[in-house]
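Novice: need a 3D model of the following:
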Amino acid sequence: MTRQELDRHLQQILEVARFKDYAPNGLQVEGREQIETIVTGVTANRALIEAALDLKADAILVHHGFFWKNEDARVVGLKRQRLGMMLSNNLNLFGYHLPLDAHPTLGNNAQLAHKLGLIADGTFGDQNLGVIGVLSDTLPLSILADHIAQQLGRVPQIIGDMTKPIRRIGWCTGGAQGYFSDAIAQGIDAYITGEISEPVVHTAREADIAFIAAGHHATERYGIEALGRYLAGEFELTHHFVDIDSPV
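Specialist: Purely as a prediction, here's the structure:
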């Protein structure tokens, strides 16, 4: 397929136009026109670009791309090196941030729910990015923590009574600790996201709501991989998911 066809299709299925975001969604770096092999990964970085070149990819698709709001706009240093590698090799870069978080089947929140066995029944928060749902069975927080660690391959940081029974859960992948108060208003027992900031500790304790910081990277590995699998099946593209690990 062509670069333009891929861009149009992703703009449509991810409903890019309805989101207010902190970075451009869609084609961020223009490369060759014909696309047969795609590489997906969480974050655009040098290691991912090098892997894509080794795999002879025509395009990279990521959740965290380039050109974030308020960043230095100059093409110098690491930014120049990354862009130079892509431009000199005619490699396309597509980035999808909030639209990928929110997609009802391919998105990060939907894929995390599938991974953890969460059953969604509503949304909340800014642009309806947060999700509310339930576990299939009520579990002590300690057992839920063990389950998350096993499924994500990362031990989560938890604030809360480990004996507390958990049934109703709010979640939003990545750096969504700012949605915690909105989630509490939904009557949850626990909230799952990627990161935690210091004030959130006290909110969790005083509200007696478990806060589970399961890792920004760890909670956002699954949406971009699912998107790549979907595109490969829909358009007979060759797809490789490359997981450049991050401890955050």
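Novice: contacts, neighbours, all on C-alpha from now
Specialist: Will do.
Novice: SS state for the spatially most distant residue from the centre of the chain?
Specialist: The centre of the chain is farthest from one residue, Thr163, which by Cα atoms, centre = their mean lies 29.5 Å away. What DSSP: H, G, I helix; E, B strand; the rest coil gives for Thr163 is coil.
Novice: burial measure for the nearest residue to it once chain neighbours are set aside, as a count.
Specialist: Ranked by Cα to Cα, 6 or more residues apart in numbering and with sequence neighbours excluded, the top spatial neighbour of Thr163 is Pro140, at 5.3 Å. The tally of other residues near Pro140 (other Cα atoms under 10 Å) stands at 15.
Novice: dump the residue contacts of Ala52.
Specialist: Ala52 is in contact with Val39, Ala59, Ile60, counting by Cα atoms under 8 Å, 6 or more residues apart in numbering.
Novice: the first one contacts Lys56, correct?
Specialist: Spelled out, it's Val39. No. Using Cα atoms under 8 Å as the test, Val39 is too far from Lys56 to be in contact (9.2 Å).
Novice: and Asn32, how far from Met1?
Specialist: In this structure residue 32 is Arg, not Asn. Note on Arg32: its distance to Met1, by Cα to Cα, to the nearest Å, is 11 Å.
Novice: what does Thr43 give?
Specialist: On the measure of Cα to Cα, Thr43 and Met1 end up 24 Å apart.
Novice: so between these two, which is more surrounded?
Specialist: Set Thr43 next to Met1 and count neighbours by other Cα under 10 Å: Thr43 wins out with 23 against 13.
Novice: and for comparison, fold this next one:
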Amino acid sequence: MTSAKILGQAFDALLEPEKFRDYGPNGLQVEGDRDIQWLVSGVTASRALIEAAISANADAIVVHHGLFWRGQDGRVTGWMRERLRLLLAHGIHLFAYHLPLDAHPELGNNAQLARVLGLQAEGRFGEQNLGFLGTGTQTWTGPQALADHVAHTLGRSVTCVGDSERPVQRVAWCTGGAQSYFEAAIAQGVDAFITGEISEPQAHLARETGVAFLACGHHATERYGAPALAAHVAQNLGIQHRFIEIDNPA
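Specialist: A predicted model of the protein is given here:
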């Protein structure tokens, strides 16, 4: 049998959450009362994921987006009450790792997105070195060719803004809501930047600098780290793992 303490220690040893300034607590967020034989991974600790984990008879869940964030209303009412009620009623442990899971060089969201898209990481950039730099296994004839490749691979539409004639070889990427990293990526001399979301200023910057900006979906770019982490730890601890995908168009 594996306890929550042992599982948490395994996650912490890999991700080293103490090294990050984050927006919420990393590690065990809700303590259950079960020995752990079945671990479920997912992107976000939504009610739908919790209900699916209950149906799968999970003992623990590990996600990228947990329940608690800096500055949120601390009252346990409404949707928060229901998520907590389900976890506590079924004795399920909830673990969450945000920036540490983005950053891990092999199992993290950025590393796993690179694996899926065929990108070779060669360096880091940006705040807390969360952004990745590298090249593709091919040179795309322009931003739209790269966008088509990403859309086909991730199975969702991509918003692409940039110089349609500029070949793309050197790429920067940072999963999720990392649009604020765009200027730092431009300074690295890349041809394109891949992330999850786009805000109003980035479209202008892309047009004015010629560096393409690809918004590929917050959820879509961050659905690979949690299952990679969970599968690795589950194998080492001799427990079972299952990734549960809860679709999200954002």
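Novice: and the TM-score between them?
Specialist: After superposition, the two chains reach a TM-score (TM-score structural alignment, normalised by the length of structure 1) of 0.98; 248 aligned residues with a Cα RMSD of 0.9 Å.
Novice: what about Ala232 of structure 1, which helix or strand?
Specialist: In this assignment (DSSP states H and E), Ala232 of structure 1 forms part of helix 222-235.
Novice: let's verify the residue nearest to Val29 of structure 1 when sequence neighbours are not counted: helix, strand, or coil?
Specialist: The shortest distance from Val29 of structure 1 to any non-neighbouring residue, by Cα to Cα, 6+ apart, is to Leu93 (4.9 Å). Here Leu93 of structure 1 is recorded as strand under three-state DSSP.
Novice: what lines up with Ile188 of structure 1 in structure 2?
Specialist: Matched to structure 2 by TM-score structural alignment, Ile188 of structure 1 sits across from Val190.
Novice: helix/strand/coil for its match?
Specialist: Val190 of structure 2 ends up coil, using three-state DSSP.
Novice: tell me, how many residues neighbour it?
Specialist: Using other Cα under 10 Å, Val190 of structure 2 has 20 other residues around it.
Novice: now the strands: where do they sit in structure 2?
Specialist: 27-30, 38-44, 60-65, 93-96, 119-125, 131-140, 159-161, 168-173, 192-195, 212-215, 240-243 (DSSP state E).
Novice: output these as a markdown table; include the columns distance to Tyr181 of structure 2.
Specialist: Below are the strands of structure 2 laid out as a markdown table (distance: least, Cα to Cα, whole Å):
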| stretch | distance to Tyr181 of structure 2 |
| --- | --- |
| strand 27-30 | 26 |
| strand 38-44 | 22 |
| strand 60-65 | 19 |
| strand 93-96 | 23 |
| strand 119-125 | 9 |
| strand 131-140 | 8 |
| strand 159-161 | 16 |
| strand 168-173 | 9 |
| strand 192-195 | 9 |
| strand 212-215 | 11 |
| strand 240-243 | 29 |
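Novice: follow-up on the earlier one: got a list of what the match of Ile188 of structure 1 touches?
Specialist: Val190 of structure 2 neighbours (Cα under 8 Å, 6+ apart): Gln169, Arg170, Val171, Ala172, Val211.
Novice: in structure 1, what residue corresponds to the third one?
Specialist: In this case it means Val171 of structure 2. Counting by TM-score structural alignment, Val171 of structure 2 corresponds to Ile169 in structure 1.
Novice: with adjacent residues omitted, what lies nearest to the most centrally placed residue in structure 2?
Specialist: Nearest to the geometric centre of structure 2 sits Glu222, at 3.0 Å (Cα atoms, centre = their mean). Nearest residue to Glu222 of structure 2, sequence neighbours excluded (Cα to Cα, 6+ apart): Asn109, at 5.5 Å.
Novice: how far away is that neighbour from His241 of structure 2?
Specialist: For Asn109 of structure 2, the distance to His241 of structure 2 - Cα to Cα - is 18 Å.
Novice: about what we covered before: and Val39 and Lys56 of structure 1? Which one has more around it.
Specialist: Val39 (26 against 15).
Novice: list the contacts for that one?
Specialist: Applying Cα under 8 Å, 6+ apart, the residues contacting Val39 of structure 1 are Ala52, Ala57, Ala59, Ile60, Leu61, Gly228, His239, His240, Phe241, Val242.
Novice: now check structure 2 for the residue matching the last one.
Specialist: Alignment note: Val242 of structure 1 maps to Ile244 in structure 2; criterion TM-score structural alignment.
Novice: my read: that match touches Ala52, true?
Specialist: Yes. With contact taken as Cα under 8 Å, Ile244 of structure 2 and Ala52 are classed as touching, separated by 7.5 Å.
Novice: returning to what we had before: wait, the residue nearest to the centre of structure 2 sits on Thr44?
Specialist: No. Counting by Cα under 8 Å, Thr44 is not a contact partner of Glu222 of structure 2; they are 9.8 Å apart.
Novice: now list whatever residues contact both of the two.
Specialist: Counting by Cα under 8 Å, 6+ apart, the residues touching both Glu222 of structure 2 and Thr44 are His64.
Novice: tally of neighbours for Thr209 of structure 2?
Specialist: 13.
Novice: which residue is the nearest non-sequential neighbour of the counterpart of it in structure 1?
Specialist: Using TM-score structural alignment, the partner of Thr209 of structure 2 in structure 1 is Ala207. Once flanking residues are discounted, Ala207 of structure 1 sits nearest to Ile184: 8.0 Å by Cα to Cα, 6+ apart.
Novice: check Arg82 of structure 1 too.
Specialist: Nearest residue to Arg82 of structure 1 in three dimensions, chain neighbours excluded: Arg46, at 5.9 Å (Cα to Cα, 6+ apart).
Novice: do Asp137 of structure 1 as well
Specialist: That would be Arg167: by Cα to Cα, 6+ apart, it lies 6.8 Å from Asp137 of structure 1.
Novice: ok, now which ones touch that neighbour?
Specialist: Val134, Leu135, Ser136, Asp137, Thr138, Leu139, Ile188, Asp189 are the contacts of Arg167 of structure 1 under Cα under 8 Å, 6+ apart.
Novice: please pick the buried ones from these.
Specialist: Val134, Leu135, Ile188, Asp189 (16 or more other Cα atoms under 10 Å).
Novice: I am finished for the moment; much appreciated.
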